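Peer 1: Fold the following.
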Amino acid sequence: MSRSPRRALAALCAATVLALTATATVAAAPASAATATTHYSGTLQDGATWIADKPAQWNGILLLFSHGFGPLTAADAPTGGSATELLAEGYALAGSSYDPNGSAWALKSAERDQFATISAFTATVGRPVHVVSIGASMGGLVNAQIARDGAGRVDGALNLCGLVAGGVNLEDYQLDAEYALAWFFDRADLPLLVNLPDSATASALATRLTTAVDTAQQTPAGRARIALAAAYLNQSAWAPGQNPPAPGDYANQEAQQYAWLHQGVLGFIIPGRYAVEQSAGGNPSGTRGVDFTALLNQSWHSEEVRALYGAAGLDPNADTAALTAGAAITGSGAARANLTASSTVGSVGIPTLDIHTTSDQLVPVEQENAYAARVQASGTGDLLRQAFVARQGHCSFTTAEIVAGLHALEQRLITGSWGTVTTPAALQSRAVALNLDGAAFTAWTPAPLNGVR
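Peer 2: Here you go, the predicted model:
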């Protein structure tokens, strides 16, 4: 039976591909202890690079990997451990860098470059019998686009910690939280939250806001207001090295949300905003017209927030009313339209399995709730299944969990039916049987994503 987030805390081709240039290279890679492989690389028409690794005993299946936000460097597997295991099982691996001349938020080129990589692999290595796409983090959003558009080129999709609610929702709820933190603890930075001029300015802003949060954590009033901002951020309340807090242990819930903030969440998402704005051509989000009282009421953290406000002798409704009245940030309609066009998904055209950790500090598991609702509304819900791992951290999967997810998806491709293959018990049994590095699949029902406009 699925568990609510609060209770569970206690328990735990292609027609559009680009032509290859003449720079493809092939090199025999040193054989590992278990698997001899050949490494390939090349360059696509827009300057993106692609790489591939094929084991000597190839099973005919190509795994196309979409990497996450960060350096525009080609990668062909989620982790080194998963690459070793997948090559040993006979899979070929491939992936591209995306267009290196654009923003690190590479949604304008990524899907195109990934389809081009399939063509590059086919021309250089050989035609795969089947293609399965895998994506992680921002690459999960790329992979969701591939799952929507890839029928006939890709057979199935495996998403890991995917940013599947899309870029617009991400920018909206992150801005809600950043605005609240600046309003309470760093008013001088209120005008500087958007239209960031460069990554250095964004990083400096993140440092100032984090320092302000560190100071605020020392008082009951500060902790209550941090919890409010964390609710707007969809911030999980289970931090690294900690036990999951009990449902009514609101002080511990806030302490663990603060731990995420202290350990660098703002230092990631604020520079990330600069990259998104760079790609969209301006700031796509605003706070004007947002009802911050309603946002609190909609959050599954609302009981925690109200309890901490009571302990601090503060009125949460007064604070949320003040936030609503002071909300003056406006975004660019053109930038929002650009981001919507490049970073929104809502249907699938091939069997897709999403796997998410239950406590993800950067891509909240609540994104899966928003994505599932859109896919269901599109009429393609039968193609989508979601599974969850009881662990803290963004994309913190074991090799066994990744491989078990892939094998489950393959069973769906072979039989034409999901059956019970994606139940927590089935995935856990499959992962444990691999005798690799353990697994923690669990029943989970993500709460609604807060901040959706």
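
Peer 1: can we go C-alpha only for contacts and neighbour counts from here?
Peer 2: Noted.

Peer 1: Tell me how many other residues crowd the nearest residue to residue 379 once chain neighbours are set aside.
Peer 2: Spatially, and ignoring its direct neighbours in sequence, residue 379 is nearest to residue 347 (7.7 Å; Cα to Cα, 6 or more residues apart in numbering). By the criterion of other Cα atoms under 10 Å, residue 347 has 24 neighbours.

Peer 1: Residue 347 contacts residue 382, correct?
Peer 2: No - the pair residue 347 / residue 382 is not scored as a contact, 10.6 Å apart, by Cα atoms under 8 Å.

Peer 1: so what sits against both of those two?
Peer 2: residue 376 (Cα atoms under 8 Å, 6 or more residues apart in numbering).

Peer 1: Give the helix, strand or coil label for the residue nearest to residue 379.
Peer 2: Using DSSP: H, G, I helix; E, B strand; the rest coil, the structure places residue 347 in coil.

Peer 1: Now for it: which residues touch it?
Peer 2: By Cα under 8 Å, 6+ apart, the neighbours of residue 347 are 148, 374, 375, 376, 378, 379, 380, 381.

Peer 1: Please apply the same query to residue 304.
Peer 2: So residue 304 contacts 227, 248, 250, 251, 253, 254 (Cα under 8 Å, 6+ apart).

Peer 1: now the other sequence, so there's something to compare against:
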Amino acid sequence: MLRRAVVVVMVAVATVLGLLVVPAGATPPDRPTGPVDLVGELGGVPYEIRVPANWNRTLVMYAHGYEDAADHPGEPGRRPPNSHISEAHEQAMLNAGYAIAGSAYASAGWAVRDGIRDTRALAKHFGKVVGKPRVTLLGGYSMGSIITFESIERYAETYDGAMPSCPVGAGSTRTWDGVAAVASAYAAVYGWPAAWGRPGDVRDDLDFESEVAPILQAQLAAPDGRGKFEFMRLAAGVPTGPEWPLGIWSFATEGRAELERRAGGPITQNLDHTYRLSTSDRQYLAGLGVGGDQVDGYLSTMDKKRLGAHPKARHYLERYADYSGRIRNPVLTLHTTVDALVPQAHISAYNQTVADAGRERNAANAWTSGVGHCRFTPTQVVTATKALESWVRTGQRPGRLPAEQGFVAYDPPPWPQP
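Peer 2: As a prediction, this is how the structure comes out:
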């Protein structure tokens, strides 16, 4: 473990590899020679900074996504900090001239509060140990997009622009209420196992891998399993995608348990939701063996058994984070057209939030033809980053991004619930 705010300096290795490692207390040069590879701890939180030799004076901060709290036997421990999504993405960003930096956050799980604080602290630290950027951008992925959306509202003086990717644009409360819809649909179809807690308040130490996944897998393998799980998906407004159902169920159970512990109680509600299926949905389900009477019975059960949140826990979820939409600097969202974990309707929800605040001129959307959650190529990430940087520098909104790189025009559906 590295000591607090200390960077391990290996002069001989740095000389061989051509790396410049700057001690945390050193005065940064006006224009660093490099490359610079920096690892250390800031306030006890590990971080990574990488700067290319041809630094273009733009810093791209990276807010990583959800990391399992590793609070059950057999679960891997905390990952080391990354300065971007993967080594391939890091190298592509460095090759394009960008400095990149990322924090591990002080905690794992729904660490939105820690991510906001620790990422901003690292952005300030960068200026002290490397040099002051001309432009600072914030890119966040999945849960990291929540950190990004909220940070660009709170700290416009720190971040000149933001790129929330695979973005949770509806905010935390509506997102987790969608999880409640999945739980409600499951309870209507199969009944909620008492060992899991309750549909609206899961057991605090519930483990997905050992307690939930085996039951779901057995139910899916049954002759009527596909039709029943498709009812749940449609009733909850979840699109198709590789994350359904097990990826979503990990959050609906173990992930929700961690957040409820953090927030101090149940965080989801569906008191103002209405569950209905279209005629085409009903016809589709009938073809899978789930008839109209069965569908009506499930929907009736969902409407009768409502879930309510604890006010204090709900307030925590709202704070970390629902958005005001009052953005002063450019925000370019980046999303794939197929993602069951973070549905495309999140973009419609965010665009409406920004429009309600009268700031739609500061928001734009980029779509790729990728299939799955956060499935962006390194080239796509660099291209979108360049588009955002140009917007910040020139004030000109980005136009259509290159189709040959997999960018597409797309009109997302509306958010399915209030």
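
Peer 1: Dump the contacts of residue 347 of the first structure to CSV, plus secondary structure, distance to residue 352 of the first structure and neighbour count.
Peer 2: Converted to CSV, the contacts of residue 347 of the first structure look like this (DSSP: H, G, I helix; E, B strand; the rest coil; distance: Cα to Cα, whole Å; neighbours: other Cα atoms under 10 Å):
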residue, secondary structure, distance to residue 352 of the first structure, neighbour count
148, helix, 10, 20
374, helix, 14, 18
375, helix, 11, 19
376, helix, 13, 16
378, helix, 14, 12
379, coil, 14, 12
380, coil, 10, 18
381, helix, 10, 19
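
Peer 1: how about these, which pair is most distant?
Peer 2: Greatest spacing in the contacts of residue 347 of the first structure, by Cα to Cα: 148 and 376 (13.2 Å).

Peer 1: Now which residue in the second structure aligns to residue 83 of the first structure?
Peer 2: Alignment note (TM-score structural alignment): residue 83 of the first structure maps to residue 90 of the second structure.

Peer 1: and what of residue 92 of the first structure?
Peer 2: Using TM-score structural alignment, residue 92 of the first structure pairs with residue 99 in the second structure.

Peer 1: Residue 117 of the first structure now?
Peer 2: Counting by TM-score structural alignment, residue 117 of the first structure corresponds to residue 122 in the second structure.

Peer 1: ditto for residue 172 of the first structure
Peer 2: By TM-score structural alignment, residue 172 of the first structure lines up with residue 177.

Peer 1: and that match, what helix or strand is that in?
Peer 2: Element membership of residue 177 of the second structure, judged by DSSP states H and E, is helix 172-190.

Peer 1: ok, now residue 356 of the first structure?
Peer 2: Using DSSP H and E, the element containing residue 356 of the first structure is strand 352-359.

Peer 1: now do residue 372 of the first structure
Peer 2: Using DSSP H and E, residue 372 of the first structure falls in helix 366-378.

Peer 1: That helix vs the second structure - mean distance after superposition?
Peer 2: Here the mean offset of helix 366-378 of the first structure against the second structure after fitting is 0.9 Å, by mean Cα distance after the TM-score superposition for the first structure.

Peer 1: Just to confirm, what residue range of the second structure does that helix align onto?
Peer 2: Going by TM-score structural alignment: helix 366-378 of the first structure matches residues 345-357.

Peer 1: outside of the matching stretch, which residues touch it?
Peer 2: 167-171, 323-327, 333, 360, 363, 365, 412-416.

Peer 1: now do 7 Å
Peer 2: 168, 169, 170, 324, 325, 326, 360, 412, 413, 414, 415 (Cα atoms under 7 Å, 6 or more residues apart in numbering).

Peer 1: For the residues you listed, pick the one with the most neighbours.
Peer 2: Ranking the contacts of stretch 345-357 of the second structure using other Cα under 10 Å puts residue 168 first, with 31 neighbours.

Peer 1: That one maps to what in the first structure?
Peer 2: By TM-score structural alignment, residue 168 of the second structure lines up with residue 163.

Peer 1: quick one, what contacts its match?
Peer 2: 137, 138, 140, 141, 363, 367 are the contacts of residue 163 of the first structure under Cα under 7 Å, 6+ apart.

Peer 1: go with 6 Å
Peer 2: Under the criterion of Cα atoms under 6 Å, 6 or more residues apart in numbering, the neighbours of residue 163 of the first structure are 137, 138, 140, 141, 363.

Peer 1: Look up how far residue 215 of the first structure lies from it.
Peer 2: From residue 163 of the first structure across to residue 215 of the first structure, the span is 31 Å (Cα to Cα, to the nearest Å).

Peer 1: Residue 186 of the first structure now?
Peer 2: Counting by Cα to Cα, the gap from residue 186 of the first structure to residue 215 of the first structure is 11 Å.

Peer 1: With neighbour numbers in mind, choose between the two.
Peer 2: Counted by other Cα under 10 Å, residue 186 of the first structure and residue 215 do not tie: residue 186 has more neighbours, with 17 against 13.

Peer 1: Tell me who's in contact with the residue most central in space within the second structure.
Peer 2: Centroid-nearest residue in the second structure: residue 142, 1.4 Å away (criterion: Cα atoms, centre = their mean). Applying Cα under 6 Å, 6+ apart, we find residue 142 of the second structure in contact with 65, 166, 167.
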